Each structure stands twice: as C-alpha cells, then as structure tokens.
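Visitor: Any chance you could fold what I've pasted below:
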Amino acid sequence: MSLQVYAHRGYSAVAPENTMAAFQRAVDAGAHGIELDLHLTKDDEVVVIHDETVGRTTDGKGRVRELTLDELRQLDAGSWFGEEFKGEKIPLLSEVLTLVAEKGLLVNIELKNNKIAYANLESKVITMLQEYDLVHRTVISSFDHYSLRKVKELCPDVDTAILYMANLFEPWEYARKVGVTSIHPYRPTVVESMVAKCREYNLPVRPFTINQVKEMRRLIGLGVDALITDKVEQAFTELNRGE
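Guide: Coordinates of the predicted model:
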C-alpha cells in the first residue's frame, strides 16, 4: 500500500480543527483519511473535540464532561479561526462517520481518555463503527494503552495504535504485548531501524504531526505508512516529488 495522508483534526491548516468544515476540506484536498479526537458530554454523547475544555476552540468556557450536548451545540467553534467559519458547531461522532461513510474515507479516531476515565467510551465508539460498517476503515488510537486493550476485546477486527511521545524501547515488542496492530509515534522518535523492525512485525507506522517539509521528506524516505498532518496539500506535493 502506498503512503497515506491523514488530515490531522481535519484539514486544520485551512479550517477550524475538528469541525465539519475541516473534514470537508480534507475530502476536497484528496486526503485518504481524517484524524479526530473524542470526548463524552455530561449526558454521555460522543463529541469531536481535542481539548478537555472548550475555551481554546469555541466562544465558551468549561469542561466538555460538565456540559450537555445542547449546551455544547450553542457554542461557536469556528469564529476563532476566521469569520467565514462563524457558526461552526462541535460535531457529534455520528455526523463525522456519516461523511466518512459517504466519501469512502479512512478514519483515525483518538480516544481522549488518558486524562479523564470515560466509562464506556470504547463500547460506544465500537457500536457506532459497526452501525456505519466502518470497522475495517478505522484505526483507533490512544495514549491510554489499557483502553486499546479494551477496544480489542470488544472488537478484535478493528485496527488499534499506541500513541507515544518519548522514545519507546522496542516499540514493536511493546505493541505485540499490548495487542495493538499499528503504532503512532511522535515524529522525532521515528528512525530507519525502527521502521524496518516494525515492518518485520507487520506494524504500520503512522507518525504525528508532520507539518514541516523537511520532516515530510525524511519520513517519506524512511518508508512510513502514513503522514498525519495539518497540511494536506503540502504532504501531497512532497509525495508527488518522489514519484
């Protein structure tokens, strides 16, 4: 399989992150897949937002877990990025999966449960993936590796990926022990020997977040399986250079 481009929080270089506008622009730019982040609301709805709080990416305040869906949907998630995006809402996961299914996208779902222990987040996500027939087009990632074990128990067929920041000793062995099927390392930890070893173990390597041209070229040269990037069109420019 040729290298894939995942739009990090949607095409977040040109639209407000984790909004339907950003996901649609990823589609328009030809991204193979989108990456998104999940939290649970006060009334246990699965919503797409990166932070535990709403202040950075909306005109509101407070923790996602302490606000109902109705309260969250009243917030403007676009104006902070640009006036043309005024009125963008925090999406439900179901809304994004509808787009993914319609457009034939891949999707990388990050469970943001490493700071807040969301009960049943894993089962809610798996149920939705099954309803939309997207299990085989999804990779579920998390910094909470216990959560990934739970995901695999619920749905052995779904691709799962450990997220990590610091250098991990023999990540291919660690991945096998955890039971995941891919790795999503922080970009500086990716070196030639690691990529080669992961290939021996049949572990796709999808580093994050790749926005600098020099780093795109380095990682493409190492033969990683995907780039997770804010800059979708730049990534394709670099991919096309190598052809």
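
Visitor: all contacts plus neighbour counts: C-alpha atoms, from now on.
Guide: Will do.

Visitor: Leu99 - that's part of a strand, no?
Guide: No - counting by DSSP: H, G, I helix; E, B strand; the rest coil, Leu99 is not found in a strand; it is helix.

Visitor: Which parts of this protein are helices?
Guide: 20-28, 69-73, 93-103, 121-131, 145-154, 171-178, 192-200, 213-222, 232-241 (DSSP state H).

Visitor: winner for burial among those helices?
Guide: Among the helices of the chain, helix 20-28 has the highest mean neighbour count (mean count of other Cα atoms under 10 Å), at a mean of 22.

Visitor: so which of the helices of the chain comes closest to His50?
Guide: helix 93-103 (12.6 Å; Cα to Cα).

Visitor: Nearest residue to Pro185 in space, ignoring adjacent ones along the chain?
Guide: Using Cα to Cα, 6 or more residues apart in numbering and skipping residues adjacent in sequence, the residue nearest Pro185 is Pro207, 4.9 Å away.

Visitor: what's the burial count for the one you found?
Guide: Applying other Cα atoms under 10 Å, we find 23 residues neighbouring Pro207.

Visitor: circling back to that earlier point, now tabulate the helices of the chain in CSV and tack on distance to Tyr11.
Guide: As requested, the helices of the chain are exported to CSV (distance: least, Cα to Cα, whole Å):
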stretch, distance to Tyr11
helix 20-28, 5
helix 69-73, 21
helix 93-103, 14
helix 121-131, 22
helix 145-154, 26
helix 171-178, 29
helix 192-200, 26
helix 213-222, 16
helix 232-241, 6
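
Visitor: To Ile34, which of those lies closest?
Guide: Nearest of the helices of the chain (Cα to Cα): helix 20-28, 6.9 Å.

Visitor: was I right about Ser79 contacting Gly87?
Guide: Yes - at 7.1 Å, Ser79 and Gly87 qualify as touching, with contact defined as Cα atoms under 8 Å.

Visitor: separation between Val27 and Gly33?
Guide: According to Cα to Cα, to the nearest Å, Val27 stands 8 Å off from Gly33.

Visitor: Spit out the residues that contact these two alike.
Guide: Shared contacts of Val27 and Gly33 (Cα atoms under 8 Å, 6 or more residues apart in numbering): Leu105.

Visitor: Run the angle between the strand ranked longest in the chain and helix 20-28 for me.
Guide: Ranked by residue count under DSSP state E, the longest strand found in the chain is strand 33-40. If you take axes from the mean of the first three to the mean of the last three Cα atoms, to 10 degrees, strand 33-40 sits at 160 degrees to helix 20-28.

Visitor: quick one more, to check against the first:
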Amino acid sequence: MRSFKYSLFLLLACLACSPSEVVYEEYIPDYSLQEKAVASLLKKHPIEIVVHRGANHLAPENTFAAAAKAIELGVDYVEIDVHRSLDGVHYIMHDLGLGRTTDGWGPIRLRTSEYIDKLDAGSWFGEAYAGEKVPRLEEYLRWIKGKAKAYLDVKTADLEEVVRLVRKYNMEDETFFWFWSDSMLEEFSVLAPELRVKINAHSVEEVMEAKEKYDADIIECNVQEITPEMVQLCDSLGIQIMAYASSNTAEEFKTVIKSEADLVNLDKPGLYLEVLQAMQGL
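Guide: Predicted structure coming up:
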C-alpha cells in the first residue's frame, strides 16, 4: 500500500511539472539592513564567523530574514543548504521534506517550483515572519553578493547549474562547499577545481587524507580537536581550520576565541559577540 501511495504521488508530481501559464515573479525582499554597533568587534577579529542556516535563533532558518539578521551582526559567511526541485530549480532548505519549515508537504525533489514558490517558510517560527518564502538559490546569491559570503552545503543539485550561478555572480572567492557524497564532490572538483571545498577531519591523519584525496581547502572539526600538530600541518598544507560549535554555549565560544581556528561555524552569533565583547573588556 505504501509503495502504491508513493507511486501515485510521483505520478501526480510529474503531471504537475507539465507546462503551465503561471509566470514566476522574482522574490527578493527589500530589507533595510542596519548593522549593529557590536558588529564592529568582528572587523579585527581573526576568526571568521560562519552562521549555520543564517541567524536561525532570531529568524526562520535558511530564509532571507535569517541571513539579514546575520548580516546585521557583521558575520563573514552565511551557511545555506541546497536542494533541487522536480523541475530543476535550486532552493535553500535543509530537510529533504518540506513539512518541518513550511506549510507544504512531501520531498522537495518531488515538488515543482510552482508549488514551492507558494509556500510559507516563516509562520512556523513566528507571526512576524508569515509569508517568508523558500529562497531560490539564484535570487539568494544575487541578493547576498556584497553583503556576506556563502557556505553552500549541497545536498541534491545539478552541479553544473550551481557552478554556473556562482560564476555568474562572480562569487568564486566568496564561497566554499560541502557535499553529502563523495561522488558529488568528485564531480564538482572536475567541474570547478578553482572553487573551495570543506571536508570534515578530526585528526592529523584525517587532515592528510582530506588533502590527498579531496584537495581540501578547509577542514571542520570540534574545537577540542584543534591541536598544535593539526594547526602546524594545516598551515603547511594551506588548509584553513573551521571549528564546529556543537553546544553554542558561552563556555564553548570562549574556547573557540582562544583557539587557533580560522573560522567558526555556529548558530548563535549574538551570544558569540557578547562573549567576544566581554573577553575584550569592552
């Protein structure tokens, strides 16, 4: 029975992908971005800030609103997740399914852009964000260019199209990438050897493997795993270290700030700034 329901859903989705008269209207919110005073603390801060799914504690994750909140705090990168719709449009969303963060349902890969573009991706977080849309990747890159850089966690995609968009908006030096599978990474490396990739590595041995096997530009690990030996090796190989903030507590942020990480991937940029401000005695 479950197999029949899935087959029926796939059939309906394919039928919905047939040509229609619907004309897509571009969605790029006109946010009046006001940089917070504390953002100035990051300008001379040696560790670049990567905000996971945008400022997801202040606005709905993976939306323009979450990115805007992060930009106002002066972050360096906004991390986004990339999925492809049934008809080949790339969107920013974390989950495989639409149900958790929108008023839609079903796998995003089996939904058309016409369906996804109508969804509300903000009401689940709060009434103030009702009507927030699921961002299309192309519109998002065009909007964020010059405001912040982007870290793309690519989950399902036409890699040629993703590379085309990054090059179209001249963001080769303003992006880096991570992939769900080795096969996607291998394909990407052939398509765009100039674009930077991140690999998870938790030891000196894994750092060596990341460089030899994947030519990694950035490795990500827990802050406790950043040893003098790892720092020395990464320096010699031209690899940056990104600390992953797993708990996003003040104590963890203190450890990150004292570490030799080049970047930090976190969820609470506001708290990080508070800790940084306190440690600088301001």
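
Visitor: follow-up on the earlier one: the residue nearest to Pro185 of structure 1 pairs with which position in structure 2?
Guide: Superposed on structure 2 with TM-score structural alignment, Pro207 of structure 1 falls opposite Ala243.

Visitor: Could you pull up the residues touching that match?
Guide: So, once contact is read as Cα under 8 Å, 6+ apart, Ala243 of structure 2 ends up touching 220-223, 256, 261-265.

Visitor: Repeat that for Val78 of structure 2.
Guide: So Val78 of structure 2 contacts 50-54, 67, 70, 148-151 (Cα under 8 Å, 6+ apart).

Visitor: Show me what it aligns to in structure 1.
Guide: Val78 of structure 2 maps onto Ile34 in structure 1, by TM-score structural alignment.

Visitor: Same check on Val197 of structure 2?
Guide: Per TM-score structural alignment, Val197 of structure 2 is aligned with Thr160.

Visitor: so how many other residues sit close to that match?
Guide: Neighbours around Thr160 of structure 1, by other Cα under 10 Å: 27.

Visitor: for Arg206 of structure 1, same thing?
Guide: So Arg206 of structure 1, with other Cα under 10 Å, has 26 neighbours.

Visitor: what does the one 5 residues further on give?
Guide: For Asn211 of structure 1, the number of neighbouring residues by other Cα under 10 Å comes to 18.

Visitor: and what of Glu83 of structure 1?
Guide: By other Cα under 10 Å, 9 other residues sit near Glu83 of structure 1.

Visitor: Can you tell me how far it is from Tyr164 of structure 1?
Guide: 35 Å.

Visitor: go on, Glu17 of structure 1?
Guide: Going from Glu17 of structure 1 to Tyr164 of structure 1 by Cα to Cα gives 21 Å.

Visitor: the more surrounded of the two?
Guide: In this view Glu17 of structure 1 and Tyr164 are compared by other Cα under 10 Å, and Glu17 has more residues nearby, 27 against 20.

Visitor: which one in structure 1 is aligned with Ser181 of structure 2?
Guide: Using TM-score structural alignment, the partner of Ser181 of structure 2 in structure 1 is Asp144.

Visitor: Surely its match and Tyr118 touch.
Guide: No - shown here, Asp144 of structure 1 and Tyr118 do not form a contact pair, counting by Cα under 8 Å, at 11.3 Å.

Visitor: Centre of the chain to the longest helix along structure 2, how far?
Guide: Using DSSP H, we find that the single longest helix of structure 2 is helix 2-16. Centre-to-centre, helix 2-16 of structure 2 and its host chain are 30 Å apart (Cα atoms, centre = their mean, to the nearest Å).

Visitor: residues of that helix that come out buried?
Guide: Buried residues in helix 2-16 of structure 2, defined by neighbour count with 16 or more other Cα atoms under 10 Å: 13, 16.

Visitor: residues in contact with it?
Guide: 86, 110-112.

Visitor: Dump those into TSV; add neighbour count as well.
Guide: Conversion of the contacts of helix 2-16 of structure 2 to TSV gives the following (neighbours: other Cα atoms under 10 Å):
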residue	neighbour count
Leu86	19
Leu110	21
Arg111	26
Thr112	21
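
Visitor: Just flag the most distant two among those residues.
Guide: With Cα to Cα as the measure, no two of the contacts of helix 2-16 of structure 2 lie farther apart than Leu110 and Thr112, at 6.8 Å.

Visitor: can you list residues touching both of the two?
Guide: Counting by Cα under 8 Å, 6+ apart, the common neighbours of Leu110 of structure 2 and Thr112 are 13, 85-86.

Visitor: So which of these is the closest to Thr101 of structure 2?
Guide: Distance to Thr101 of structure 2 across those (Cα to Cα) is lowest for Ser85, with 16.0 Å.

Visitor: pretty sure the closest one contacts Tyr115?
Guide: No - contact criterion Cα under 8 Å: Ser85 of structure 2 and Tyr115 do not qualify, at 9.6 Å.

Visitor: if I look at Gln234 of structure 1, how far off is Gly82 of structure 1?
Guide: For Gln234 of structure 1, the distance to Gly82 of structure 1 (Cα to Cα) stands at 21 Å.

Visitor: and if you look at Leu105 of structure 1?
Guide: 26 Å.

Visitor: what about these two, which has more around it?
Guide: More crowded of Leu105 of structure 1 and Gly82, by other Cα under 10 Å: Leu105, with 21 against 11.

Visitor: now that one, nearest residue through space, not along the chain?
Guide: Gly33 (5.1 Å).

Visitor: and that neighbour, how many neighbours?
Guide: Gly33 of structure 1: 25 surrounding residues under other Cα under 10 Å.

Visitor: The one 10 residues further on now?
Guide: Neighbour count for Asp43 of structure 1, taken as other Cα under 10 Å: 12.

Visitor: what's the nearest residue to the aligned partner of it in structure 2 if we skip its chain neighbours?
Guide: In structure 2, the residue matched to Asp43 of structure 1 (TM-score structural alignment) is Asp87. Spatial nearest neighbour of Asp87 of structure 2, excluding adjacent residues (Cα to Cα, 6+ apart): Thr112 at 5.5 Å.

Visitor: So which residue is dead centre in structure 1?
Guide: Glu35 (2.8 Å; Cα atoms, centre = their mean).

Visitor: who's in contact with it?
Guide: By Cα under 8 Å, 6+ apart, the neighbours of Glu35 of structure 1 are 6-10, 107-110, 228.

Visitor: I appreciate the help and will end here.
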